[in-house]
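Enquirer: Kindly return the folded structure for what I paste below:
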Amino acid sequence: MAFGLLAAACGGGSDSDSGDNGGGDAPVATEAAADDGGDAAEPAANDDVAEAGSQAEGDVDTEAAEAATSAIYGGDIAVGLEAEAVGLRPWEDTCASPCYNIMVTIYDKLLEKDAEGQLQPWLAESISPNDDFTAWTMTLRPDITFHNGVELTAQTIADMFPIQAAGTVAAGQVSASNLTGVEATGDLEVTYTLSSANAAFPAYLERAPMGMVFDPAAAVADPDGYSTAPVGTGPFVIESRDLDNETKVVRNDNYWNSDADGNQLPYLDSISFRPIPDEGTRLDAVLSGTVDAMQSLRQGTIRDARADGTLSLYEQQGNNVGGGMFNVLLAPYDDVRVRKGLTHLNSQDNVIEALGGTGISLPGTQFFSPDSVWYSEKVAAAWPQFDFEAGVALLTEYVNDAARSDGKAVGDKIDVELSCPPDPTLIAAMQVIEQVWSQSELVNVSLTQFDQQTHINKAIGDEHQAHCWRFSDDNDPSTTFGSGNAPPTAEIAAANGLDGIVSPINWPNYFKLENFAATQVAIGTDDFDTRFAAYESIMMDYAENVPLWYSGHTATMIATNSKLDGVVGWHLPQGGDLGVGQQGAEGRWLEVFISE
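Expert: Modelled structure (predicted):
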């Protein structure tokens, strides 16, 4: 997704030619390449909870590194994705990892992250706040044009704002960021005005809904067509889009960015992105040369790719955790006894084993990985661990309650629809959960599978019940927690005195005024301890009221054949410092090249 809460799910595609050198032989001197590389109400603390900074034995994060060889221009490659992108409009279309791989070739971001994970200018040259963080002034780089020849100016950013404010995805982020106005205060100077302080506002300019720059005039002229014919300033231009088959982008000959020696980027002639939903088929495709690279967010695929040993692997396991969510606006999930009871009946170790992640992924207890600065041992100890008897006790209490919210007779089992996309490892994981829930003899479980687009759309339309999902990312927590804890409906907003503040991406539809207030405290200061305490309080509430459940922290991977280089060797503009590499299987392809 275009922000913190990213959809879980899976992304066969058709065969195509593998990439080659395309005859290009002009050396580009970028040295480089990457490493391959209790009781029911109050559950007891788990003595085995991982301490901050610990990792699963197989958790390997590939760091950004200079390329091993000198870059060469030319060549065409194909990349296998886990799913088709729902659309390519940053303000309107939900965007998970597969979508980001495509969109980052077409659109530039205002800000990017360096190898240390710190935000740095990209299309922007600088950004700075006023004293109380209620206004931010940004200066854009000069002499940048869109693919259609239109010049990028400060007015472009201002004209993007009303489109973003009305966008299905961006509107929630605009609201969560406290942004109320964007004004061109110079030819290349943009002033962002906020309704209240947001010390973390720049983090919103690194993700798709607000940070990817598009041509607003073209977007207004044909908002539907823009999804298949987007116009950005990025290193590649879209050539064709055949949904569920292939999206092809070709080199932008007028791209503004260059490498350290002044050689214009990008290096490749074209990239074809192909949705291949089945994990085994996608891995086989890169092993056979049908595609040159693939991305995956499945532990089992990473295990199999490691075992093969012939591919270059770029891995990361950050602040993204798998699991699922309950739609708390629907019975019986509106009752915490049901949510917590079902969570106690979630055997995380067995689910991770079914996913192929044993030795790779740690069980999750919160949005943050144990090696994150935001990780809380207090939250880890409070999370409802697997406890069959505690789960049965809570569900029994609900089932025997004459006032139970689902309207069924006392003693009747509860009905649960457990849904996930039809990837074999996901199906296996859901079967593990279904078996334990059914063994309680208190739950009728219906397993359903939908393709990723349908799976996401059901969540957007609040049609889901118990829905597998992924949560969080490695951006500042504000981008996840702000929209994720805002009122999910206009009625809930009005009842809490928050008229006009509605987030369609509060996926579980769980709202607590104290949590929303904590998000505002967290963005009102740049003091880390204050911000940590605010986010910890929200995670503690999740541990108590359980609007979602966790399996394990998400291991991610981009795997390529041995000919591709520069995968984690991309730099900040004009040959600056190294960028963050590849996080969340979101590839940056502008400095990838085919080595000899």
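Enquirer: use CA for all of it now, contacts and neighbours both
Expert: Will do.
Enquirer: residues near the closest residue to Ser551 other than its chain neighbours, how many?
Expert: Distances taken as CA to CA, 6 or more residues apart in numbering put Gly323 closest to Ser551, at 4.6 Å, once the chain neighbours are dropped. Gly323 is flanked by 24 other residues according to other CA atoms under 10 Å.
Enquirer: Contacts for the helix or strand encompassing Gly323 next, please.
Expert: Element membership for Gly323 (DSSP states H and E) is strand 321-326. Strand 321-326 has contacts (CA atoms under 8 Å, 6 or more residues apart in numbering) with 8, 333, 339, 364, 366-369, 464-472, 507-508, 547-554.
Enquirer: List the contacts of Arg531.
Expert: 521-523, 525.
Enquirer: do that again at 6 Å, thanks
Expert: Under the criterion of CA atoms under 6 Å, 6 or more residues apart in numbering, the neighbours of Arg531 are Ala522.
Enquirer: Look up how far Glu92 lies from it.
Expert: Remark: distance between Arg531 and Glu92 (CA to CA, to the nearest Å) = 30 Å.
Enquirer: Check which helices and strands the host helix or strand of Ala176 sits against.
Expert: Per DSSP H and E: Ala176 is located in helix 170-177. With contacts taken as 3 or more CA pairs under 6 Å, 6 or more residues apart in numbering; DSSP states H and E, helix 170-177 sits against helix 478-484.
Enquirer: to compare against the first, here's another:
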Amino acid sequence: MTYFSPKGTRPLVIFQARRSAMTLAVILMTMMAFLAACGGSGTNQPQTPQSKVGGDLAVGLNSDVVTLDPLKSTALVDRQVMLNIYDTLVRIDAQNQIQPDLATSWTQPNAKELDFTLRTDVKFQDGTPFNADAVVFNISRILSTPASPRYSELSSVKSVQAIDASHVRFNLKRAFSPLLATLTDRSGMILSPTAIQKLGANLGNEPTDAGSGPFVFSEWIKSDHLTIKRNPHYWQKDAQGIALPYLSSVKYRPITNESVEFSNLQTGAIQASDTVGATNVATARSSSNLIYKQIPGLSFYGMMLNTKVAPFNDVNVRQAVAWGVNKEEIVSNVLKGLGSVAQGPIPPSSWAFNKDFAPYTYSVDKAKAALAKSGKNSVTFTLSISSGSPALTQQAQFIQSELQPAGITVNIKQEPFATLLSDTSDHNFVAALLGWSGRPDPDGNMYSYFHTGGGNNNMQYSNPQVDKLLEDARATTDQQTRTTDYQQAEQQIMVDVPYVFIYHGNAIQATTTKVKNFTILPTTIMNFSNVYLGQ
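Expert: A predicted model of the protein is given here:
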């Protein structure tokens, strides 16, 4: 091995032959010191591209995954796994900009057609080719399943057709400006048609070789762990030509108690966490062996109200609850200021946000007055929440305490997260504490939740005026017009109160210092395709 002196180092000089022995010793000592400075011991050696490859990452999730079938999924934890095993037609980057993924480019010949050029070097994990027919199969699967949460996301799509193997056309019922943003997520995930047909109903539990993404499904032991392994045939490479992903595997562990999840992160039992409880954030920020980041998110959190069952089939009762929940108190005391008070579904990070819109502030008197309009002096309802989380329990208890002075009694019902999702989807609930992780286009935060028959409209809310505004917003590309439509829809939604908005959350990232090259995304998705483990 050849070593070079650092720039500016003076050459060694041997003075006299009679001092050669001493000089040799000096030379040897100098070389040893220089080797140590250059990392000769190996402890400070810089990371080389090849040395990034390998390693097993353990990740904490705040609940168990529900399903790995994008046609059926409604949970963020599902997306955390699916977006690491399935590719999408297009993707969202850290700046909320749409980038190519399985589609390399797109053009719009007219308002009712959107054409995609597809990659030609991709195979699914089962060895079958990715092509236009696969796109047609996946999108048609959504369009033929009205019960799917994806159906309303793509309700403006009339059909999809293969032009040739590498080109596909979306035929639209009318102009559909949020389509690209919609295709960055579950509606745009493209799975192997062969695998879908082979796996049948088991796709959601064991999607073996179904994707084309950086990782391959390995095993799922429910309530214990879910493991994905490196896809050796993944199509993406890094800037040095090294095949991605670097990691050998990712093991997800469901840990519903956020304090326990954080403790596992501190001890290194997991190296990444999807949640850090508000009481642990200061410790995470100051810890020398952890990395904590947060950026404004796209989410909203609050209470779904079932508008078809008592007492929330009366708008006056819904408004009473909206007046009676002290959002500022919850953000301050439960979230420790890590979030912002929500006045509707549009977060402050959105281009459609209205900073002057504040329809409800905490008022016991106004809550009582709204309740009196319903002809009642008091009401009782059951609030369903996901079990296992002290923070969610505390939030529910705050709501319970805040509404009591207005004559509104809250009974808290805890149930497993998957059961809660099933109950709300089946409209088997009165009120439920559930949030939405958010989407980059306002359509993704509003249409499926508040349009009649929307895929996430478990509140069974319906208002023709809101429907029209949301449809009109989809049908124009003018951002100012869309902003006006969304803000007017938001105003009417808050009059009708199918959902009590409490706060907008942050996107966070919490890892040990060994986790490298991990990009935080406003969508809160943990993408591990470029992550590696270092010292």
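Enquirer: picking up where we left off before, equivalent range in structure 2 for the strand holding Gly323 of structure 1?
Expert: Per TM-score structural alignment, the counterpart of strand 321-326 of structure 1 in structure 2 is residues 300-305.
Enquirer: Which positions within the matching stretch qualify as buried?
Expert: 300-305 (16 or more other CA atoms under 10 Å).
Enquirer: Check what contacts stretch 145-155 of structure 2 and list those residues.
Expert: 71-72, 142-143, 187, 448, 454-455.
Enquirer: Which of the residues you listed fall in helices?
Expert: Judged by DSSP state H, helices contain the following of the contacts of stretch 145-155 of structure 2: 142-143, 448.
Enquirer: Would you reformat those residues as a markdown table and include distance to Ser249 of structure 2?
Expert: Below are these laid out as a markdown table (distance: CA to CA, whole Å):
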| residue | distance to Ser249 of structure 2 |
| --- | --- |
| Ile142 | 30 |
| Leu143 | 34 |
| Ser448 | 34 |
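Enquirer: circling back: ok, then the element right after the helix holding Ala176 of structure 1?
Expert: Scanning forward in sequence from helix 170-177 of structure 1 by DSSP H and E, the next helix or strand is strand 179-184.
Enquirer: For that following strand, grab the matching residue range in structure 2.
Expert: Going by TM-score structural alignment, strand 179-184 of structure 1 sits over residues 157-162 in structure 2.
Enquirer: In that stretch, which residues are buried?
Expert: 157, 160-162.
Enquirer: May I have the secondary structure class of the aligned partner of Glu389 of structure 1 in structure 2?
Expert: In structure 2, the residue paired with Glu389 of structure 1 is Asp365, using TM-score structural alignment. Assigned by DSSP: H, G, I helix; E, B strand; the rest coil, the conformation of Asp365 of structure 2 is helix.
Enquirer: Would you quantify the distance from Asp365 of structure 2 to Gln45 of structure 2?
Expert: 67 Å.
Enquirer: the more surrounded of the two?
Expert: Neighbours per residue (other CA under 10 Å) separate Asp365 of structure 2 from Gln45, with Asp365 holding more: 14 against 11.
Enquirer: Apart from its neighbours in sequence, what residue is nearest that one?
Expert: Nearest non-adjacent residue to Asp365 of structure 2, counting by CA to CA, 6+ apart: Ala406, 7.4 Å away.
Enquirer: That neighbour contacts Lys366, doesn't it?
Expert: No: judged on CA atoms under 6 Å, Ala406 of structure 2 makes no contact with Lys366 at a distance of 8.8 Å.
Enquirer: State the distance from Gln236 of structure 2 to Thr424 of structure 2.
Expert: Remark: distance between Gln236 of structure 2 and Thr424 of structure 2 (CA to CA) = 39 Å.
Enquirer: what's the answer for Thr227 of structure 2, then?
Expert: With distances taken as CA to CA, Thr227 of structure 2 is found 28 Å from Thr424 of structure 2.
Enquirer: same check, this time on Asn205 of structure 2
Expert: Distance, Asn205 of structure 2 to Thr424 of structure 2, using CA to CA: 21 Å.
Enquirer: More neighbours: these two, which one.
Expert: Taking neighbours as other CA under 10 Å, Asn205 of structure 2 and Thr424 compare with Thr424 leading, 22 against 18.
Enquirer: Quick check: the aligned residue for that one in structure 1?
Expert: Correspondence of Thr424 of structure 2 to structure 1, assessed by TM-score structural alignment: Ala459.
Enquirer: before we move on, what about Leu247 of structure 2?
Expert: When structure 1 is aligned by TM-score structural alignment, Leu247 of structure 2 is paired with Leu268.
Enquirer: Contact partners for the equivalent of Arg318 of structure 2 over in structure 1?
Expert: Alignment note (TM-score structural alignment): Arg318 of structure 2 maps to Arg339 of structure 1. Going by CA under 6 Å, 6+ apart, Arg339 of structure 1 touches 333, 546.
Enquirer: Where do the helices of the stretch 351-500 of structure 2 begin and end?
Expert: For the stretch 351-500 of structure 2, the helices defined by DSSP state H, counting those that start in this stretch cover 364-373, 390-403, 417-425, 442-450, 464-474, 479-496.
Enquirer: got the angle for the last one vs helix 442-450?
Expert: Going by axes from the mean of the first three to the mean of the last three CA atoms, to 10 degrees, helix 479-496 of structure 2 is angled at 30 degrees with respect to helix 442-450.
Enquirer: now helix 479-496 of structure 2: which residue numbers in structure 1?
Expert: Against structure 1, helix 479-496 of structure 2 falls on residues 528-545 (TM-score structural alignment).
Enquirer: residues of the matching stretch that come out buried?
Expert: When burial is assessed from 16+ other CA under 10 Å, stretch 528-545 of structure 1 yields the following buried residues: 530-545.
Enquirer: Return the mean post-superposition distance for it against structure 2.
Expert: On superposition with structure 2, the mean distance recorded for stretch 528-545 of structure 1 (mean CA distance after the TM-score superposition for structure 1) is 0.8 Å.
Enquirer: how far does that stretch sit from the chain's center?
Expert: 21 Å (CA atoms, centre = their mean, to the nearest Å).
Enquirer: Kindly compare burial across the helices of the stretch 351-500 of structure 2 and name the winner.
Expert: helix 442-450 (a mean of 24; mean count of other CA atoms under 10 Å).
Enquirer: In structure 1, which residues correspond to that helix?
Expert: So helix 442-450 of structure 2 sits over residues 477-485 in structure 1, by TM-score structural alignment.
Enquirer: show me the contacts for the aligned residue in structure 1 for Pro193 of structure 2.
Expert: Under the alignment (TM-score structural alignment), Pro193 of structure 2 pairs with Pro216 of structure 1. Going by CA under 6 Å, 6+ apart, Pro216 of structure 1 touches Met160.
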